[in-house]
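S.K.: Show me how the following folds:
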Amino acid sequence: MTTNSIGLDTKKTKEIADELNSLLANFQIYYQNLRGIHWNIRGKRFFDLHPKFEELYTDANLKVDEIAERILTLGVTPLHTFEDYSKAAKVPVGKNISEDEKAVQLIVGSLYELLKIERQILDDSAEANDEGTNSMMSDFITEQEKTVWMMKAWLGESI
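M.R.: Predicted coordinates for the structure are as follows:
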């Protein structure tokens, strides 16, 4: 087994970095979706949702940076073009969404996809003894599960 400068198996680290690049691409689409619904939201719930969407896109922007920096820490180059993001993304793209319920449903659907990717990375990083990535994924999952619960409650739905 060959290890890198932070003591992790280089083969497993490359695989985790590739998964993180997939997560990065999906987070970029999620971020852009949040910007779009923030800008385009209309209706009686505008004053509630507009700042909430800003809070979510600000958080997503920070996470994009954290993911990219973790990829660099693992010795791999993060994806950084819209072409790469579009090819790798599974998060649904929201276009011209201005209705409150459709916007919240887009968030829930996006988080569902992100959580699937993050849980796979969590499993793989635990197996690779990559505590840095594992801790990041654990934190992301905990926070996003709560957001899904809150959004589903707003929609009047059960988790």
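S.K.: From here on, just use CA atoms for contacts and neighbour counts.
M.R.: Fine.
S.K.: which residues does residue 77 contact?
M.R.: residue 71 (Cα atoms under 8 Å, 6 or more residues apart in numbering).
S.K.: before we move on, what about residue 22?
M.R.: 88, 89, 117.
S.K.: do that again at 6 Å, thanks
M.R.: Neighbour list for residue 22: residue 88 [criterion: Cα atoms under 6 Å, 6 or more residues apart in numbering].
S.K.: Now do it against residue 144, distance only.
M.R.: Distance, residue 22 to residue 144, by Cα to Cα, to the nearest Å: 17 Å.
S.K.: now swap in residue 36 and tell me
M.R.: Per Cα to Cα, residue 36 is found 20 Å from residue 144.
S.K.: Residue 91 now?
M.R.: As judged by Cα to Cα, residue 91 and residue 144 stand 14 Å apart.
S.K.: if you go through the protein in chain order, where are the strands?
M.R.: Using DSSP state E, no strands are found in the chain.
S.K.: The structure of the following sequence is requested for comparison with the preceding one:
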Amino acid sequence: MTDITNDLNQLLADHQVFYQKCRIYHWTVQGPLFFALHQKFEELYTEAALRVDELAERIVALGGRPIGTLAKQVSTSRLGEDGEARSAKAMVQNLIDDLEKLTLWLRETAADAGEANDSATLNMLEGFADANGKTMWMLRAFLAD
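M.R.: Okay, the predicted model is just below:
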């Protein structure tokens, strides 16, 4: 299970960076879309926080140790941080881009878990990926003209 715990730690780091990006967007969004996006970004970071917890607990359940420091999570994550001032729509597009990557990585790791006969990890990751699909659909609909 070492490979799976390593992959889960990678996803943990990715989700921590996504979580923080949603937080900064929640704090800094401006303009006529403020109320809708302020609430949506809060929903997204709340969901990301729950996933971080589930990923870390699954790592421990498999005998691994979750990456515990922010510095290590940031250096491990495949997602970039974002402290730039952005338009509200650019924030949404950036999150869609990140969710596309996360979904791909979740499905790759789920496939590895399936090959290892780890149905608990497989089911957890597939659930996350499926939820991302719905979130991306909603965010894309928000951006549609």
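S.K.: TM-score for the pair, please.
M.R.: Here the TM-score for the pair of chains, by TM-score structural alignment, normalised by the length of the second structure, is 0.96; 145 aligned residues with a Cα RMSD of 1.2 Å.
S.K.: coming back round to it: which one of residue 91 and residue 144 of the first structure has more residues nearby?
M.R.: residue 91 (23 against 16; other Cα atoms under 10 Å).
S.K.: Matching the more buried one against the second structure, which residue comes up?
M.R.: By TM-score structural alignment, residue 91 of the first structure lines up with residue 79 in the second structure.
S.K.: which residues touch its match?
M.R.: Here residue 79 of the second structure is in contact with residue 14 (Cα under 6 Å, 6+ apart).
S.K.: And for residue 97 of the first structure?
M.R.: By Cα under 6 Å, 6+ apart, the residues touching residue 97 of the first structure are residue 37.
S.K.: Repeat that for the one 3 residues further on.
M.R.: The neighbours of residue 100 of the first structure, taking Cα under 6 Å, 6+ apart as the test, come to nothing; the list is empty.
S.K.: Please say which position in the second structure it maps to.
M.R.: So, by TM-score structural alignment, residue 100 of the first structure is matched to residue 88.
S.K.: where's that match relative to residue 135 of the second structure, distance?
M.R.: 17 Å.
S.K.: neighbours around the equivalent of residue 18 of the first structure over in the second structure, how many?
M.R.: Under the alignment by TM-score structural alignment, residue 18 of the first structure pairs with residue 6 in the second structure. Neighbour count of residue 6 of the second structure, defined by other Cα under 10 Å: 17.
S.K.: burial measure for the equivalent of residue 99 of the second structure over in the first structure, as a count.
M.R.: In the first structure, residue 99 of the second structure lines up with residue 111, judged by TM-score structural alignment. Using other Cα under 10 Å, residue 111 of the first structure has 22 neighbouring residues.
S.K.: Over to the one 3 residues further on?
M.R.: Residue crowding around residue 114 of the first structure was assessed by other Cα under 10 Å; the count is 23.
S.K.: Please work out which residues of the first structure line up with stretch 59-66 of the second structure.
M.R.: The aligned range for stretch 59-66 of the second structure is 71-78, by TM-score structural alignment.
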